[in-house]
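*Asks:* Following is a predicted model, sequence given first.
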Amino acid sequence: MQLCRCRNYEEISQRAAELLTAQLTWKKDSTLGLATGGSPVGLYRKLRERFAEGLVDFSEVKTVNLDEYRGLAPENPQSYRYFMEENLFRHVNIHPENTYVPNGLEKDTETACRNYDAVIQRLGGIDLQLLGIGRNGHIGFNEPSDHFSSGTHCVKLSENTIEANQRFFERREEVPTEAYTMGCGAILRARRILLLASGRDKAEAVHAMLYGTITPQLPASILQLHENVLVLADEEALGQ
């Protein structure tokens, strides 16, 4: 695992945009694993700017998102499909049929998870997977557990995660308690992984991910087993 120390969130976003631009220059038809939440917002802004300047092309790109809230329709402003449309997809020349997000409206969890794993397999796997890290060390919605999940699965969100996501909803009661998420095994099968970490509230999880024991109680620790992981972290996330 490689660590790149950045001064602040802006530098994280800039460096991440440069790396994704390089990835798409090298392989125009890359399959990107994308993330939501606060960590990649700056990156997506930088990519929109680069697209407007003619520096990056998404016409052959395919994307698979890490997760989606169970029970939310794509047009719901709090869904992750909506997040991706607003932050990236509708601003660039990516083809809508090449963007994939788990089906939050599929009530049968087995079907939803099986179908999403089939999509990733059909695309030939993920060339570059983008990740954030939760305060409890989750990646995607893989919460602390007694085991690492392999494929896409339905997870009950921890109180810690629900609390962190509450800021996006008017009332706590509106925050979904379940989500479909790509499993740790699927994440590890990505050819490259780029993790973004910003803020003092992430410092404990980042330190444990980098230097602690590999344990499902801190899902991000499994990234120590991957041969091509780059962590972009700012001074606060590194406890500095």
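*Replies:* Ah, there it is.
*Asks:* Could you use CA atoms for every contact and neighbour count after this?
*Replies:* OK.
*Asks:* Count residues in the vicinity of residue 38, would you?
*Replies:* Neighbour count of residue 38, defined by other Cα atoms under 10 Å: 11.
*Asks:* actually residue 234, not the one I wrote
*Replies:* For residue 234, the count of nearby residues is 24 (other Cα under 10 Å).
*Asks:* ok, now residue 170?
*Replies:* Residues contacting residue 170 under the criterion other Cα under 10 Å number 9.
*Asks:* want to compare, so here's the second one:
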Amino acid sequence: MAEIIIVRDNIEAGNIAASILLKQITAVPDTVLGLATGSTPLSTYAALSRSLRHADLDLSCVRGFALDEYLGVPPQHPESYRSVISREVVEPMGLDPNRVFTPRGTGSNIEEAGNEYEEMITAAGGIDVQILGIGSNGHIAFNEPGSSLASRTRIKALTAQTRSDNARFFDSLDEVPTHCITQGLGTIQEARHLLLLAFGANKSRALAAAVEGPVSATIPGSIIQLHPHVTVIVDEEAAAELTGSEYYRQASQAAAGIALSGVLA
């Protein structure tokens, strides 16, 4: 079962997630991070950036791979995920931009871009910690409902719901791309640690289905139930439909107590 941590708000969640990532980078200087975009991971990136400014760490070997990219959107576009990752992760954290990658969404032989990205991840030794959000329809990365649980990085059509959810980043819904290239569910499952974040009441139904419902392509996020190392950090609103919330709180408190006793011993 995933470790599920219920917190007050996204700021507290970001601080906890950042501490997990900082511990990983400190222990493994050439850590490979899996990077999500959208509004969900912003508090995590902000908290990690603050922590890194006060930590005496060499970040020159840290690498990163974004989950996805819009198809047909040039890298220099302000809402391409290449631009978003540069703006929200690479620059604030002081990472080497040449060691942070997004799937190729433009250029010739675009049908080969998925295989190219898979090869890059494999050459890097795989992803150590994959940051994830979850869509209101249960998607993770851009694996929409119905995606194969064994899928690899590939081109996908975006649902009307996902395009509507992402319209806030564009001037109009018409400007939101209709297709993307995304890491597959099988690709995501190969990361050594999954770190899923969810905030707000509009995520509560999808989160409950992903964490407590049957594993199904209808809720792509449910694939996390099959992973051996998952941390889920959610606010009270997102946790509202979790039937096991009382147990998750008790388990989190017990784990924190064990960790603290180890520090004080």
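*Replies:* Nice, I can see it. These numbers were taken from a predicted model, which means no experiment stands behind them.
*Asks:* got a list of what the spatially closest residue to residue 210 of the second structure that is not a sequence neighbour touches?
*Replies:* Nearest residue to residue 210 of the second structure, sequence neighbours excluded (Cα to Cα, 6 or more residues apart in numbering): residue 222, at 3.8 Å. Shown in contact with residue 222 of the second structure (Cα atoms under 8 Å, 6 or more residues apart in numbering): 138, 209-211, 213-216.
*Asks:* Residue 160 of the first structure and residue 177 of the first structure: what is the separation?
*Replies:* Applying Cα to Cα, to the nearest Å, the value for residue 160 of the first structure to residue 177 of the first structure is 11 Å.
*Asks:* who's more crowded, these two?
*Replies:* Remark: of residue 160 of the first structure and residue 177, residue 177 carries more neighbours, 16 against 12, as counted by other Cα under 10 Å.
*Asks:* Run through the residues that contact the residue nearest to that one when sequence neighbours are not counted.
*Replies:* Excluding its sequence neighbours, the residue lying closest to residue 177 of the first structure (Cα to Cα, 6+ apart) is residue 157, at 5.3 Å. For residue 157 of the first structure, the contact set (Cα under 8 Å, 6+ apart) comprises 141, 143, 177-179.
*Asks:* and residue 157 of the first structure, what pairs with it in the second structure?
*Replies:* Matched by TM-score structural alignment, residue 157 of the first structure corresponds to residue 158 in the second structure.
*Asks:* The spatially most central residue of the first structure: what's it in contact with?
*Replies:* What sits nearest the mean C-alpha location of the first structure, by Cα atoms, centre = their mean, is residue 35, with 2.4 Å. The contact partners of residue 35 of the first structure, taken as Cα under 8 Å, 6+ apart, are 65-67, 130-132, 140.
*Asks:* try 10 Å this time
*Replies:* 41, 64-67, 80, 83-84, 129-132, 139-140, 195 (Cα atoms under 10 Å, 6 or more residues apart in numbering).
*Asks:* Distance-wise, check it relative to residue 172 of the first structure.
*Replies:* For residue 35 of the first structure, the distance to residue 172 of the first structure - Cα to Cα - is 23 Å.
*Asks:* Equivalent analysis for residue 199 of the first structure, please.
*Replies:* Computed as Cα to Cα, the residue 199 of the first structure to residue 172 of the first structure distance reads 23 Å.
*Asks:* Between those two, which has more neighbouring residues?
*Replies:* residue 199 (17 against 13).
*Asks:* show me what contacts that one?
*Replies:* Taking Cα under 10 Å, 6+ apart as the contact definition, residue 199 of the first structure lies against 8-9, 39, 135, 233-239.
*Asks:* and residue 3 of the first structure, how many residues sit next to it?
*Replies:* Around residue 3 of the first structure there are 12 residues (other Cα under 10 Å).
*Asks:* Now the closest residue to it other than its chain neighbours: which helix or strand?
*Replies:* Leaving aside its sequence neighbours, residue 3 of the first structure sits nearest to residue 231 (Cα to Cα, 6+ apart; 4.8 Å). Residue 231 of the first structure belongs to strand 229-234 when elements are defined using DSSP states H and E.
*Asks:* what does residue 34 of the second structure give?
*Replies:* Assigned by DSSP H and E, residue 34 of the second structure belongs to strand 32-35.
*Asks:* Which other helices and strands does whichever helix or strand comes after that strand contact?
*Replies:* Using DSSP H and E, the helix or strand that directly follows strand 32-35 of the second structure along the chain is helix 42-53. Packing contacts for helix 42-53 of the second structure, counted by 3 or more Cα pairs under 10 Å, 6 or more residues apart in numbering; DSSP states H and E, involve helix 10-27, helix 91-93.
*Asks:* Buried residues in the shortest one, which are they?
*Replies:* Within helix 91-93 of the second structure, the residues scored as buried using 16 or more other Cα atoms under 10 Å are 92-93.
*Asks:* mean deviation of that helix from the first structure?
*Replies:* Compared with the first structure after fitting, helix 91-93 of the second structure deviates on average by 2.2 Å (mean Cα distance after the TM-score superposition for the first structure).
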